[in-house]
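Visitor: Just a sequence and a predicted model for now, questions to come.
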Amino acid sequence: MKILITGGTGLIGRRLTLLLQKKGHQVVYLSRKKENIKDVIVYKWDISAGYIEPEALENIDYIVHLAGAGIADKRWTEERKQEIIDSRIQPIVLLKKYLQEKNNSIKGFISASGISCYGTDTGEARLDEHSLFGDDFLAYCCKLWEEETRNFTPARRTASIRTGVVLSREGGALPKMMLPVKWGVGSSFGDGRQWMSWIHIDDICQLYLQCIEDENITGPFNAVAPAPIRNAAFVATAAKVLKRPFWAPAVPAFVLKLLLGEMSAVLLGGNYIINKRMAEELSFNYQYPELETALQDLLK
């Protein structure tokens, strides 16, 4: 099949591209600039100008939408919040418009979302795909994101991948979290009791692959490993794998709030997310169901 990926040069996009190509699928990207990427044709788009290079959508079977401004890249001003929302929603609107104008249909539209749809901090609640959306900024962003995905009428089916904390050696949260651990001053955030619902990069990419290849898959999926872990236990496990001490005091919550403002909720909040649909409907076979095994693979 021919699969178009937005945000293909990001963490998930790069790994997913390799898995798709290994299965014999053709992958093309939409990007803000032309790039030379081995075995991938990169087409240009300009979302603010409402432009997509005409050849980009020819003979496409699936679209995987991964594009979006980084949640933790900048302090959350009101302007930045709108940018985070627009960077996820506007690409969907533009793709839908182009396909409708050409009267084209595709087999499926698979979009990223986030477990923050339930709220940035949901305490001890156990949440699955049937739980209600939260009422903070990130939950609102995900709600709009998933509504646009469901309403992507040029696709015969749609799915939303509610992404947990993706663990990868190539980027994302893990390398940043591991720096103090490697220096021997590993520490949790706040009281360290907040839940982390995580997933290995290979497992989330296998989920995307399964969503593409199985024509019966629709709707939202919580993309998390079976065993959430508290923040302090996560750092302690990483210290064990790296054979480093874990003794430093936690970073106080007020310090993070002073440094990061509202965005500190991403580090201080937590979610215990259950992968109910992956387990019950897909019988998903995790390569890395346990954190220690995942970290041993990624930190070796």
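Guide: Perfect, thanks for sending it.
Visitor: From here on, just use CA atoms for contacts and neighbour counts.
Guide: Noted.
Visitor: List the buried residues of stretch 87-102.
Guide: 87-96, 98-99 (16 or more other CA atoms under 10 Å).
Visitor: from those residues, which two are the most distant?
Guide: Ser87 and Leu99 (19.2 Å; CA to CA).
Visitor: How about the contacts made by Ser87?
Guide: 67-69 (CA atoms under 8 Å, 6 or more residues apart in numbering).
Visitor: List the contacts of Ile89.
Guide: 144-145, 148.
Visitor: what about versus this one:
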Amino acid sequence: MPKNVLITGGTGFIGKYLTDILIASDFSVSILSRADRKNTNSVTYYKWDLTQNYIDENAILNADYVIHLAGEGIVEKRWTKKRKKVILESRTQPIELIHSILKKHNKALNAFVSASAVGIYGADTSERICTEETPPANDFLGLTCQQWENAADTIAALGIRTVKIRTGIVLGKDEGFLKKVAPGFKAGFGSILGTGKQYLPWIHIEDLSQIYLKAIMDIHMNGPYNATVTDNTTNARFSKILANLYGYNLWLPKAPEFILKIVLGEMSAAVLKGQRVSSEKIQKTGFEFQYPDMETALSSCLK
């Protein structure tokens, strides 16, 4: 029987892509879903409802691995006090429920792999290069990621190998970050945000999916890993490349910081700040990026 991988957030952008990768690699896949979905030959769906603090226990009991991707979007809505609570709890509550079921049934997993984000290093722009040893920041993104990872550590405390994938901006065709920004650029209205000097840690969806696959299969992987390309891309460089791929040079003035702060509030930090992030640790595992170059990655996403 193929090993089973249970995915939270399996119907989202990353989850859908990862599901195909796992099936192609001879795993069976289970997905937690709020909606009623019919099982297929390759995917089994289980119900969960975080508002009721409920997960079908069979999803956990039948799993050999769990990949936790679920979480409300960071830049979907303004960061009100209520929204911040939703962002945090949508990431930590599923882990708490999984932990309780594992502990209740003394259930072992081969590995628990949780998403995290390079936001743990904070909304900051500087020349420092963040590694997995860099202390978490004390702002909203840093504290959210820290609590997210602390929740994952409770799984590790059960003696289960636990891997935390700190992800940057994910590039994919018609999905994720590009789904939000590409239409404006395609229409000829692309522009640099703020100074444009803020770094943009990024990764192609294919590479990210392969990192998750490796995290399952490589028994030596443990703890946090940065999942970003280390090429020091800034917002200005990204914007220029994307505009060029659509056949024009940037002509609009930079979007002023103060306007973005008025429109987005505290959330503006997510687009106006960005840090340099090292990928050395994941590369030392033997992982090689298929898309190490921004232009090549963007080009593949626009085809």
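Guide: Received the coordinates, thanks. It should be emphasised that the depicted structure is a prediction, and the values quoted were computed from it without experimental measurement.
Visitor: which one of the contacts of Ile89 of structure 1 is nearest Ser187 of structure 1?
Guide: Closest to Ser187 of structure 1, out of all of these and judged by CA to CA, is Trp145, at 33.6 Å.
Visitor: now the aligned partner of that closest one in structure 2: how far from Lys84 of structure 2?
Guide: Alignment note (TM-score structural alignment): Trp145 of structure 1 maps to Trp148 of structure 2. Counting by CA to CA, to the nearest Å, the separation of Trp148 of structure 2 from Lys84 of structure 2 is 13 Å.
Visitor: tell me the helices in structure 1, going along the chain?
Guide: Along structure 1, counting by DSSP state H, helices occupy 11-22, 78-101, 137-150, 173-182, 201-213, 231-242, 253-260, 265-268, 276-280, 291-299.
Visitor: Out of these, the one nearest Ser111 of structure 1 is which?
Guide: Proximity to Ser111 of structure 1 (CA to CA) singles out helix 137-150 among those, at 6.7 Å.
Visitor: and the gap between the counterpart of Thr158 of structure 1 in structure 2 and Gly71 of structure 2?
Guide: Using TM-score structural alignment, the partner of Thr158 of structure 1 in structure 2 is Thr162. Thr162 of structure 2 sits at a distance of 18 Å from Gly71 of structure 2 (criterion: CA to CA).
Visitor: Looking at the contacts of Ile89 of structure 1, state which has the most neighbours.
Guide: The most crowded member of these is Trp145, carrying 24 neighbours; neighbours defined as other CA atoms under 10 Å.
Visitor: if I look at that residue, how far off is Leu95 of structure 1?
Guide: 14 Å.
Visitor: if we can go back for a sec, compare Thr162 and Gly71 of structure 2 and say which one has the larger neighbour count.
Guide: Thr162 (26 against 20).
Visitor: correct me, but Phe13 of structure 2 touches Gly176?
Guide: Yes. The pair Phe13 of structure 2 and Gly176 qualifies as a contact (CA atoms under 8 Å) at a distance of 6.5 Å.
Visitor: What lines up with Thr237 of structure 1 in structure 2?
Guide: In structure 2, Thr237 of structure 1 lands on Ile241 (TM-score structural alignment).
Visitor: Touching, that match and Glu295? I think so.
Guide: Yes. Applying CA under 8 Å, one finds Ile241 of structure 2 in contact with Glu295, separated by 6.3 Å.
Visitor: contacting residues for the match of Thr237 of structure 1?
Guide: Contacts of Ile241 of structure 2 by CA under 8 Å, 6+ apart are Glu295.
Visitor: try 10 Å
Guide: 235, 247-250, 294-296, 298-299 (CA atoms under 10 Å, 6 or more residues apart in numbering).
Visitor: ok, now how distant is the residue in structure 1 sticking out farthest from the centre from Ala239 of structure 1?
Guide: Centroid-distance maximum for structure 1: Trp247 at 30.9 Å, with CA atoms, centre = their mean. Relative to Ala239 of structure 1, Trp247 of structure 1 is positioned 10 Å away (CA to CA).
Visitor: shared neighbours, the two?
Guide: 181, 184-187.
Visitor: among those residues, which ones are buried?
Guide: Listed as buried from the shared contacts of Trp247 and Ala239 of structure 1 are 181, 184-187; burial here means 16+ other CA under 10 Å.
Visitor: Taking the centroid of structure 2, which residue is nearest it?
Guide: Centre-nearest of structure 2 using CA atoms, centre = their mean is Thr167, 4.6 Å out.
Visitor: pretty sure it is touching Tyr225, no?
Guide: Yes. When contacts are counted by CA atoms under 10 Å, Thr167 of structure 2 is listed as touching Tyr225 (8.6 Å).
Visitor: which neighbours do those two share?
Guide: Taking CA under 10 Å, 6+ apart as the criterion, Thr167 of structure 2 and Tyr225 both touch 116-118.
Visitor: Now list whatever residues contact both of Ile241 and Glu295 of structure 2.
Guide: Any residue near both Ile241 of structure 2 and Glu295 by CA under 10 Å, 6+ apart counts here, and not one turns up.
Visitor: nearest to Ile199 of structure 1, of the buried ones among the shared contacts of Trp247 and Ala239 of structure 1?
Guide: Val181 (19.8 Å).
Visitor: What distance separates the opening and closing residues of stretch 161-181 of structure 2?
Guide: Stretch 161-181 of structure 2 end-to-end distance (CA to CA) = 37 Å.
Visitor: Just the buried residues of that stretch, please?
Guide: Buried residues in stretch 161-181 of structure 2 (16+ other CA under 10 Å): 161-173, 175-176, 178.
Visitor: go on, stretch 212-229 of structure 1?
Guide: So for stretch 212-229 of structure 1, counting by 16+ other CA under 10 Å, buried means 212, 217-218, 220-229.
Visitor: Can you add distance to Asp64 of structure 2 and neighbour count and give the contacts of Ile241 of structure 2 back as JSON lines?
Guide: Converted to JSON lines, the contacts of Ile241 of structure 2 look like this (distance: CA to CA, whole Å; neighbours: other CA atoms under 10 Å):
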{"residue": "Asn235", "distance to Asp64 of structure 2": "40", "neighbour count": "24"}
{"residue": "Gly247", "distance to Asp64 of structure 2": "48", "neighbour count": "12"}
{"residue": "Tyr248", "distance to Asp64 of structure 2": "49", "neighbour count": "16"}
{"residue": "Asn249", "distance to Asp64 of structure 2": "50", "neighbour count": "16"}
{"residue": "Leu250", "distance to Asp64 of structure 2": "49", "neighbour count": "20"}
{"residue": "Met294", "distance to Asp64 of structure 2": "35", "neighbour count": "20"}
{"residue": "Glu295", "distance to Asp64 of structure 2": "38", "neighbour count": "16"}
{"residue": "Thr296", "distance to Asp64 of structure 2": "36", "neighbour count": "13"}
{"residue": "Leu298", "distance to Asp64 of structure 2": "35", "neighbour count": "20"}
{"residue": "Ser299", "distance to Asp64 of structure 2": "36", "neighbour count": "14"}
